[in-house]
Structures are given as structure tokens and as C-alpha cells.
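Q: for reference, the sequence and a predicted model appear below.
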Amino acid sequence: MPTSSMGGGAPPAAVSATGLRKSYGDKTVLDGIDLRIPAGSVFALLGPNGAGKTTVVKILSTLITADAGQARVAGHDIAASPDGVRAAIGVTGQFSAVDGLITGEENMLLMADLHHLPRRERRRVAAGLLERFGLAEAAGKPAHSYSGGMKRRLDIAMTLVGDPRVIFLDEPTTGLDPRSRHTMWQIIRELVSGGVTVFLTTQYLEEADELADRIAVLDDGRIAAEGTADELKRLVPGGHVRLRFFDPAGYRSAAGALREAVRDDEALTLRVPSDGSQRELCSLLDWLDAAGVEADELTVHTPDLDDVFFALTGSGAPAGTGRGDRTQENVR
């Protein structure tokens, strides 16, 4: 989990934006976006497909211009000093910049050339980054022979050639297997521990929960909510304890005693409102004991980022499907 910034005052903003707007014809993609991202942190931008996540990244990285609004990245105004922004950032998107026809080392050297590194520095920087990302042994092989995870690591290594202060990762783990995704998470943590600021867009809610110091949910071109993962989870009601019974008679008896519970007669389950805290669970268990109710299975559901996402983006999701479900069987 991310660590909080310590110190007396707020850290300087690595990225700030006010009133960013962008339209394509009659379609408004961004409708007034405000952001402030402290230096040395991970900021995650969540949203459904078409919400405008990639458009935000393209504007802040100077690939396209905003119709209105202002923004500064690494101390440079994106409109007045785009070259300064480009010199201070790295961008890795869903589609790799890796050239599959040349080797991993040649990809790195090509990037070093583009950054105009001195000739003696090029091989040293390339070799160091290939080693850092576990690609030294494959450095002489054509990049098309790399696995998806290796290509993504090479892509980020290439991004770091210019020693950027801010890195934009636009859905960097899309299509990766779980092992490669966790490897990428560790790389991102190491980058931030070295002082880099990471702007992450993702559709993986677990990824934002694991990595981000702050999260914003983008929906229909607007920021629907912003805060830490815990702050966002507290916005959504719906915590409950799910009691399951194998004996229909026991279920009927419990349903009569727990009149505030939501019944599911077909599944022999009761949902009792609860915030999932230890105090509430102890109280519920004591009450069940006193009432002579014996559930065969107990599941605690606390709102997670799945619930936040569905609530704030107007999508529906069945209750109890998030990662907040924790099951304890035969608890009575």
C-alpha cells in the first residue's frame, strides 16, 4: 500500500491543472478538470472506457492541446513551455514504443540517441537500465521475441533514459498476466521511492488500491470524486454481513429474529447492515448467541473500489461482488 508523505508542509505539485476542457466536434471529452498531484507520489485516474483518461494524459504530456484551461507539469506551463514539459516527463501507453525488429539493447541506444546523451553515456545508461529491469540476459535478442511483460518492462526502461521527474503510465498493465502485473507494480513502487511522480491511468481497481496515494474517478468528462482509497470507500454505503444457512428451519428462525435483515429465501441467506468493524461484528455475534441463531457461514462485505467505481460512474453491480468479501465458515 502507498505510504503517506511526511513533513511539515504540503509537497510541491508535480502536476497541476485548472479547468481543462477538450471537445471533438459536438462531443465534449473533458468538461473542466482540476488536478493537483504532489511530487513523489502515485496518482491514479480511474474511469470507464471513453471517460477521457487518455485525453488527460495526452494534454498533460503536450501531445494534444486543450481547448481551455491551464496546466503545469514539472514546473513548466504546458502551453508556454511544451519543450520544458517534454524534457521532464516520460510517457508509456497501452501501445508499446518498442521496435520489435531490433534488440532490446538497440531500442535503449536509440532512445539514448533521441535524448542526445553523450556517446560514452549511452551504453552505460542503457546497460544499467536493462540490468535494473531484469533484461540484461535478453538484451541481444530481437524485441519481438520478448514476452508481453518483458516488452512492457523494456518500454518503461526506455522511458527512463531521459531521467524524467514525472512519468505518465496509461494503462501500463493491460493484457499482462498476474505475475507480470505484480512485477510492474514493484517497478512503479521503486520509481516513486526514487522521487519520481507517477500519473497512472488504469481500469484495474485493485491496481489503484495497491499503488495510488490519491485516486480520482473520471466520468463523462468530469471528476466525480477524488481522495485516498479509504476516503473514496467511505463515500459508498452498503457494508453488510451475509449469513448463510444450510438448514431451512434455522434460516427461517434467524429471519424471524433478524427482522432488519434482507432475505434471500432461495439461497438461504440474510444480509445484515454492518460497517464491518470489529466492534459491530462482536456485537452481532453476541446478539446471535443470545438469540440462539447459528449461521453456517458468515461473509463480511465492506465497500471497495469496485463499489465506488460502479456508484460514481452510474454502472450497476450486484452487491457483494467486490474484493471486500471475506468468508468465515462454521463460525458458530
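A: That came in fine, so what should we check first? Predicted model only: the values in this text are computed from it and were never measured.

Q: hey, let's count contacts and neighbours off CA atoms from now on
A: OK.

Q: what comes up buried for the helix or strand harbouring Ala14?
A: For Ala14, the host element (DSSP states H and E) is strand 13-24. Within strand 13-24, the residues scored as buried using 16 or more other CA atoms under 10 Å are 13-17, 19-22.

Q: which strands and helices sit next to that strand?
A: Identification of packing neighbours for strand 13-24 by 3 or more CA pairs under 8 Å, 6 or more residues apart in numbering; DSSP states H and E yields strand 27-38, strand 68-73.

Q: strand 13-24 and the shortest one, what's the angle between them?
A: Yep, that's strand 68-73 we're talking about. Strand 68-73 and strand 13-24 are oriented at 150 degrees to each other (axes from the mean of the first three to the mean of the last three CA atoms, to 10 degrees).

Q: which residues are in contact with the next helix or strand after strand 68-73?
A: Sequence-wise, the next helix or strand downstream of strand 68-73 (DSSP H and E) is strand 76-77. For strand 76-77, contacts defined as CA atoms under 8 Å, 6 or more residues apart in numbering pick out 70-71, 82, 84-85.

Q: tell me the helix or strand right after strand 76-77.
A: Sequence order places helix 82-88 as the next helix or strand after strand 76-77, per DSSP H and E.

Q: packed most tightly, which of the helices and strands packed on strand 13-24 would that be?
A: strand 68-73 (a mean of 19; mean count of other CA atoms under 10 Å).

Q: how about residues contacting that one?
A: 14-22, 32, 60, 77-79, 85, 166.

Q: for the host helix or strand of Phe43, which outside residues touch it?
A: Element membership of Phe43, judged by DSSP H and E, is strand 42-46. Strand 42-46 has contacts (CA under 8 Å, 6+ apart) with 37, 53, 192, 197-203, 205, 208, 211-218, 309.

Q: residues of the longest helix along the chain that come out buried?
A: If you go by DSSP state H, the chain has its longest helix at helix 178-193. Judged by neighbour count (16+ other CA under 10 Å), helix 178-193 contains these buried residues: 180-181, 184-185, 187-189, 191-192.

Q: switch these over to CSV; also include distance to Arg279.
A: What follows is the buried residues of helix 178-193, written out as CSV (distance: CA to CA, whole Å):
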residue, distance to Arg279
Ser180, 39
Arg181, 36
Met184, 37
Trp185, 34
Ile187, 38
Ile188, 36
Arg189, 34
Leu191, 39
Val192, 36
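
Q: show me the two of the residues you listed that sit farthest apart.
A: Ser180 and Val192 (18.7 Å; CA to CA).

Q: any chance of a markdown table for the helices and strands packed on strand 13-24, columns distance to Leu285?
A: Below are these laid out as a markdown table (distance: least, CA to CA, whole Å):
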| stretch | distance to Leu285 |
| --- | --- |
| strand 27-38 | 43 |
| strand 68-73 | 52 |
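
Q: to Pro248, which of these lies closest?
A: When the helices and strands packed on strand 13-24 are compared by CA to CA, strand 27-38 sits nearest Pro248, at 52.9 Å.

Q: second structure follows, compare the two:
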Amino acid sequence: MKVSELIEQRRAQWLEMEQLCQEASGWAWRRLPPEKVLRLAALYRSTCADLALAEASLLPSNTVNYLHQLVARGHNLLYPSRMFNFAAWRRELLQNLPARLITDRCVWLAMLIFWGGFFGAMALAAIRPGTAEQAVGAEMIEQMEEMYSEPVSSLSVNERGLMFGFYVKHNTGIGLRCFAYGLIFGVGGLFETLSNALTLGAIFGHMFTSDYRGNFVDFVTAHGPFELTAIVLSAAAGMKLGFSLIATGGASRLASLRRTAHETMPTVCAAMVLFFLAAIIEGFISPSPAPYAAKLTVAIVSLVMLFLYFVVLGIMGHRRRAA
């Protein structure tokens, strides 16, 4: 039998495949019965062989072009490109991530260590003069007092833009250090989180009782909620990875680390987003000449947003997953 005759005998299968491709076009692909999907896959493989034979036998160009188009349609249906799935991302960001964070023991541990150390150091520095100098050094305290001896609202627009770039780098560095130290079996993250908490708490406590508290409070109020929350999330993600090297669940340390890294990546991304938002506020709103009431409003709105996302959506997502 000639190749041309053999190819022509296959035309009925081509027409069947063309009909299946027509049925599966667009959103109808998701409703296609499994047996038709399997049939389409079989027809696709055989049509690919027909195309190769047609090209090798130098059949008419119209037949070769028809098979090319048919194979391309089948390939696009069976092997679609991965497009951005908005529904999946929305479910991950608004349901899964808040639900995981509110039940994550590392997040609660990081919160306890950070806020406990922060408020403890702040109270001690405010009550006992000289504590801040002992905690962070007299040179650091002198630099802070010099920095806030004048209102920061005197900065120009260009200077605020430079501050924004500096704070993006500075804030990201803090988060990466908290995250990286957590890889030391979680213990490094504990010490780095506590160190940041004690340092910040001592500075806050000292500045609140200094002659420059007005300028200091005017600057730190607006961006504080996002920045401090981001530090906690970075520390929690690092500690979770570090602890995975100890509690492997029967897997190898490398396998445990890989699994936990996949789980913690959304937490790291959330922390980076909060650091970026804090840098925007810290660079443009905190040093602006806007009245303190406006900056306090920004802080309150930020706190409400954090509460709605991490607590309200977290509880709702957890209940939905448990149902």
C-alpha cells in the first residue's frame, strides 16, 4: 500500500480529533469527560506519527499544513502553558496563608519573644536611666538623640526619596538576618529576634523619656506597625526552617528542609511586602510635615489591616479548612 493511500485511510481519525478539539476549545476543556480526554490523547499521538510520515513522504503541502494545525491544536489542549491563576492566588493569599500563620507555633513563639523583649526593655529603659546606654551603647544613644534633635519634617522631597531607598535596603536586611539566623537549628533565630527586640525596646524607652520624644514619636508612629510585624514574620519563617532540621518527621534533613521551605515561602513573601510598605511610609509619610494626627491615622489603619488579615481572615480560613 502506498503511503498516500495509508494516510488517506487515517483521515477519519483526523476528523474525529478535529471534532474533539472543537468540543474541548475554551472553557469546555474542563467539562470534557475523561474517556474523551484519553481518546484525544491517543489520536494526538497517532496524528503526530501521521505528520512525520507525511513530511517524510513529501505529501501535498495542504495535507501537511492541515496535520500541522491539527497537531498544534491537540498539543495546546493537552499541554497548556501555565498561566497566572488568579483564583488560586486569591485563595492562597486570603485563605490559606492567614490560616497557616494563625496556627503556626513559630509565629506565636516569635511574637512572644519579640514583643516580650521589646516591651520589657522599653519599660526598663524608661524607668531606670542608663539602661539604654548599657544595652546598646552610649554612642548609639548619642546618635539617636542627635538624629531627632530637629524635626525630620524639614527634609526635602529628594531627601525623602533617598530615605525610601535606604529603608528598603535597611528593612530587608533586618528581615534577612532574622530569617538567616533561624537556619541555625532555630536557635540563631531566637537570639537574633530577642536581640532586635531588646535593642529597639531600649531605644524606644530612652527616647520616650528624653527631651526629643516629640520628634521621635512623630517619626516612628506611622510605619511602626508594618515594620515590627515584618520582623516577627521573618524571624518565624527562619525559626521554622531551623527547627525542621531537628524535627524531620522521619525524613532526611534535606528533604525536611525542602518541604518546610516550600511551606514558609509565602510567609517570607508576606514579610517582604510589609517591609516594603513600611519603607514607603518611612520614606515619604513619616518625615513629612503632615500633622501628627494624620500619621497616627496611618498607624491605626495599618493596625486594622493587620488585624483583619492575620486574625479575622486567619480564623475564617482555619475554620474553613477544618470543616
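A: Sure thing, it's come through. Keep in mind that this is a model prediction, so the values were computed, not measured.

Q: any idea what the TM-score comes out to?
A: The TM-score (TM-score structural alignment, normalised by the length of the second structure) is 0.22; 114 aligned residues with a CA RMSD of 6.3 Å.

Q: follow-up on the earlier one: which one of the buried residues of helix 178-193 of the first structure sits closest to Leu114 of the first structure?
A: Leu191 (21.9 Å).

Q: what about the helices in the first structure?
A: Under DSSP H, the first structure gives helices at 53-60, 82-88, 104-114, 119-132, 148-159, 178-193, 205-211, 229-233, 248-257, 278-291, 305-312.

Q: the inter-axis angle of the strand holding Phe43 of the first structure versus strand 13-24?
A: Angle of strand 42-46 of the first structure versus strand 13-24, following the same axes, to 10 degrees, is 20 degrees.

Q: strands along the second structure, start to end?
A: With strands called from DSSP state E, the second structure shows none.

Q: which residue is nearest the centroid of it?
A: Nearest to the geometric centre of the second structure sits Cys269, at 1.9 Å (CA atoms, centre = their mean).

Q: picking up where we left off before, including distance to Ser253 of the first structure, could the contacts of strand 76-77 of the first structure go into a markdown table?
A: A markdown table is the format used below for the contacts of strand 76-77 of the first structure (distance: CA to CA, whole Å):
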| residue | distance to Ser253 of the first structure |
| --- | --- |
| Gln70 | 63 |
| Ala71 | 61 |
| Pro82 | 69 |
| Gly84 | 70 |
| Val85 | 67 |
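
Q: which pair of those spans the longest distance?
A: Once CA to CA is applied, the contacts of strand 76-77 of the first structure give Gln70 and Gly84 as the farthest pair, at 15.4 Å.

Q: now Lys169 of the second structure: how far from Ala278 of the second structure?
A: Lys169 of the second structure is 12 Å from Ala278 of the second structure, where distance means CA to CA, to the nearest Å.

Q: my bad, Leu70 of the second structure
A: Separation of Leu70 of the second structure from Ala278 of the second structure (CA to CA): 53 Å.

Q: go on, Ala126 of the second structure?
A: Distance, Ala126 of the second structure to Ala278 of the second structure, using CA to CA: 26 Å.

Q: of those two, which one has the most company?
A: Between Ala126 of the second structure and Ala278, counted using other CA atoms under 10 Å, Ala278 has the larger neighbour count: 27 against 21.

Q: pretty sure the more buried one sits against Leu228.
A: No: if you go by CA atoms under 8 Å, Ala278 of the second structure and Leu228 don't touch, sitting 9.0 Å apart.

Q: and the closest residue to Arg122 of the first structure other than its chain neighbours, how many neighbours?
A: Nearest residue to Arg122 of the first structure in three dimensions, chain neighbours excluded: Ala112, at 5.6 Å (CA to CA, 6 or more residues apart in numbering). Ala112 of the first structure: 23 surrounding residues under other CA under 10 Å.

Q: same thing with Ser234 of the second structure?
A: Around Ser234 of the second structure there are 32 other residues, counting by other CA under 10 Å.

Q: residue contacts, it?
A: By CA under 8 Å, 6+ apart, the contact set of Ser234 of the second structure is 175-176, 178-179, 267-268, 271.

Q: same thing but at 7 Å, please
A: Each residue near Ser234 of the second structure by CA atoms under 7 Å, 6 or more residues apart in numbering is listed here: 175, 178-179, 268, 271.

Q: any idea how far Glu8 of the second structure is from it?
A: Counting by CA to CA, the separation of Ser234 of the second structure from Glu8 of the second structure is 65 Å.

Q: follow-up on the earlier one: quick one: the strand holding Phe43 of the first structure to helix 53-60, angle?
A: Using the same axes, to 10 degrees, the direction of strand 42-46 of the first structure lies 130 degrees away from that of helix 53-60.

Q: how deep is the nearest residue to Arg242 of the first structure once chain neighbours are set aside tucked in, by neighbour count?
A: Nearest residue to Arg242 of the first structure, sequence neighbours excluded (CA to CA, 6+ apart): Arg271, at 4.5 Å. Neighbour count for Arg271 of the first structure, taken as other CA under 10 Å: 23.

Q: just give me the neighbour total for Asp155 of the first structure.
A: Residues near Asp155 of the first structure, counting by other CA under 10 Å, number 23.

Q: for Asp325 of the first structure, same thing?
A: Neighbours of Asp325 of the first structure under the rule other CA under 10 Å: 18.

Q: next, count neighbours for the residue nearest to it when sequence neighbours are not counted.
A: Of all residues not flanking Asp325 of the first structure in the chain, His301 sits nearest, at 4.5 Å (CA to CA, 6+ apart). His301 of the first structure has 25 neighbours, counted by other CA under 10 Å.

Q: mind checking how far His301 of the first structure is from Ala311 of the first structure?
A: Following CA to CA, the distance that separates His301 of the first structure from Ala311 of the first structure is 16 Å.

Q: for Val272 of the first structure, same thing?
A: From Val272 of the first structure to Ala311 of the first structure the distance is 20 Å (CA to CA).

Q: the more surrounded of the two?
A: Neighbour count, other CA under 10 Å: between Val272 of the first structure and Ala311, Val272 has more, with 19 against 15.

Q: the more buried one and Arg242 touch, don't they?
A: Yes: Val272 of the first structure is within contact range of Arg242, at 6.4 Å (criterion: CA atoms under 7 Å).
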